[in-house]
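1. Here is a sequence with its predicted model. Questions after.
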Amino acid sequence: MSLRDDAVLVLKAYVAETEAQEELRRTYLDHLAAHRDAMWKACGAGHLTASALLVDPKRDRVLLTLHRKLGMWLQMGGHCEPGDATLAAAALREATEESGIPGLALLPGGPVRLDRHPIPAPCHRHLDVQYAALAPSGAVEAISGESLDLRWYAFDEVAEVADASVVRLVESTRERLERVAP
């Protein structure tokens, strides 16, 4: 199965909890149907990306990266690569690379939410499939070349440093954590 085929299956199975999320789900599926290269950065009409919000083992903080190019506090994530077998694998790879933390585990249940956002050229538009991941006990982060800084924030502190899309991701992740046994 190709990464594109996996993305279609993931999006068909995604249970949108709001009408806005359902509209995005349909938009992503339409984009995949219209663009054979929708998984890759080269797709000028926009492309799917994969990200993951990292949660500490005590489940009360998240790790954000100060993105080098955008100058914003964001979750870990980015472009899919040819070696990625699934969207989940792409999100996990990106989170591991950008955080320096091995042994991350995605929360069960698939993506936490979807987010479409503009990006400076040459990308123009990301159709981000957002997961959440738990860091292992004793995790120590390490700044990658894509980050200016990494920092743990309490859930309630995120709104002070990040934009609304990250705040929505934190809220959805907290809701998912309540449904997942520790």
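-> Here it is on my side, so go on. Numbering: from 1, shown residues only.
2. Please make it C-alpha for all contacts and neighbour counts, starting now.
-> Noted.
3. what's the helix or strand for the residue nearest the centre of the chain?
-> Residue closest to the mean C-alpha point of the chain, counted by Cα atoms, centre = their mean, is residue 51 at 1.9 Å. Secondary-structure element containing residue 51, defined by DSSP states H and E: strand 47-55.
4. Can you list the helices and strands that the following helix or strand past that strand packs against?
-> Using DSSP H and E, the helix or strand that follows strand 47-55 towards the C-terminus is strand 61-67. Using 3 or more Cα pairs under 8 Å, 6 or more residues apart in numbering; DSSP states H and E, the elements in contact with strand 61-67 are strand 47-55, strand 73-74, strand 147-154.
5. again, only this time at 10 Å
-> Contact here means 3 or more Cα pairs under 10 Å, 6 or more residues apart in numbering; DSSP states H and E; on that basis strand 61-67 packs against strand 47-55, strand 73-74, strand 76-79, helix 87-99, strand 124-134, strand 147-154, helix 158-161, helix 164-179.
6. possible to save these as JSON lines with distance to residue 2?
-> Compiled in JSON lines, the helices and strands packed on strand 61-67 are given as follows (distance: least, Cα to Cα, whole Å):
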{"stretch": "strand 47-55", "distance to residue 2": "14"}
{"stretch": "strand 73-74", "distance to residue 2": "28"}
{"stretch": "strand 76-79", "distance to residue 2": "16"}
{"stretch": "helix 87-99", "distance to residue 2": "10"}
{"stretch": "strand 124-134", "distance to residue 2": "17"}
{"stretch": "strand 147-154", "distance to residue 2": "30"}
{"stretch": "helix 158-161", "distance to residue 2": "35"}
{"stretch": "helix 164-179", "distance to residue 2": "27"}
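7. and the comparison structure, right after this:
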Amino acid sequence: MSLHADAYQLLAGWAAPDDRQAAMRASYLTHLQSHPDAMERSCLPQHLTASAIVITDDGTRVLLTLHRRLRRWLQTGGHCEDGDASVRAAALREATEESGIASLRVDPVPLRLDRHTLSCGGRADAEHLDVQMLATAPVDAVPAISAESLDLAWFDVDALPETDDSVRALVIAARRRLRAADLGPTPPRA
């Protein structure tokens, strides 16, 4: 299955948590239907991206990256790549690259969708149609900063740094998901 087909199937089967998210889901599906290249960064002004909020498997801490270009504390994530087999795989790749944690687990069901404007491909009006996933890490996981970040740090879920509403909403959704479904502890690395 292509990445495009996976994204369509994933979103078509996703039960959005509220009316606003349902409307966003419908717009993502329309975009996918009308753009065979919707998963590629060259699809402008809009293309789908994948991100993951990294939270300890006990739900107490969240890992955020101080984005080098945006200079804001954000979840891990970015553009999908040709080698990504699925949106989940793209989110896992991005989270692993940006966190340095090899033992992450990504829940197969999206947490939220977020549409945000970002200059891309030489355009100031480009929009990322972000599919946001939940990644869990062992409580003792030690992150390693990547070249994409100015900083990388664990924060108590109740004491986030200055960030935007989308990150706060994502953390709330992650905590709800962890409480609702026991994803189990992350297995130790071999």
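-> Right, received. Where do you want to start? What you see is a predicted model, and the numbers here were worked out from it, not measured in a lab.
8. How far does the strand holding residue 51 of structure 1 sit from its chain's centre?
-> Counting by Cα atoms, centre = their mean, to the nearest Å, strand 47-55 of structure 1 is centred 1 Å from the centre of its parent chain.
9. show me what contacts the residue nearest to the centre of structure 1?
-> Residue 51 of structure 1 is in contact with 74-80, 87-88, 90-95, 111, 114, 128-133, counting by Cα atoms under 10 Å, 6 or more residues apart in numbering.
10. ok, 8 Å please
-> With contacts taken as Cα atoms under 8 Å, 6 or more residues apart in numbering, residue 51 of structure 1 has the following neighbours: 75-78, 90-92, 94-95, 128-131.
11. before we move on, back to that, and the angle for the strand holding residue 51 of structure 1 with strand 124-134?
-> Orientation of strand 47-55 of structure 1 against strand 124-134 (axes from the mean of the first three to the mean of the last three Cα atoms, to 10 degrees) gives an angle of 30 degrees.
12. how big is the offset of strand 47-55 of structure 1 relative to structure 2?
-> Strand 47-55 of structure 1, aligned to structure 2 and superposed, deviates on average by 0.4 Å (mean Cα distance after the TM-score superposition for structure 1).
13. so that strand versus helix 164-179, what angle?
-> With the same axes, to 10 degrees applied, the angle from strand 47-55 of structure 1 to helix 164-179 works out at 60 degrees.
14. coming back round to it: would you convert the contacts of residue 51 of structure 1 into JSON lines that also reports neighbour count and distance to residue 38 of structure 1?
-> Output for those, formatted as JSON lines (neighbours: other Cα atoms under 10 Å; distance: Cα to Cα, whole Å):
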{"residue": "75", "neighbour count": "28", "distance to residue 38 of structure 1": "22"}
{"residue": "76", "neighbour count": "30", "distance to residue 38 of structure 1": "20"}
{"residue": "77", "neighbour count": "26", "distance to residue 38 of structure 1": "17"}
{"residue": "78", "neighbour count": "21", "distance to residue 38 of structure 1": "14"}
{"residue": "90", "neighbour count": "24", "distance to residue 38 of structure 1": "15"}
{"residue": "91", "neighbour count": "30", "distance to residue 38 of structure 1": "16"}
{"residue": "92", "neighbour count": "28", "distance to residue 38 of structure 1": "20"}
{"residue": "94", "neighbour count": "21", "distance to residue 38 of structure 1": "18"}
{"residue": "95", "neighbour count": "26", "distance to residue 38 of structure 1": "21"}
{"residue": "128", "neighbour count": "23", "distance to residue 38 of structure 1": "12"}
{"residue": "129", "neighbour count": "27", "distance to residue 38 of structure 1": "13"}
{"residue": "130", "neighbour count": "24", "distance to residue 38 of structure 1": "16"}
{"residue": "131", "neighbour count": "30", "distance to residue 38 of structure 1": "19"}
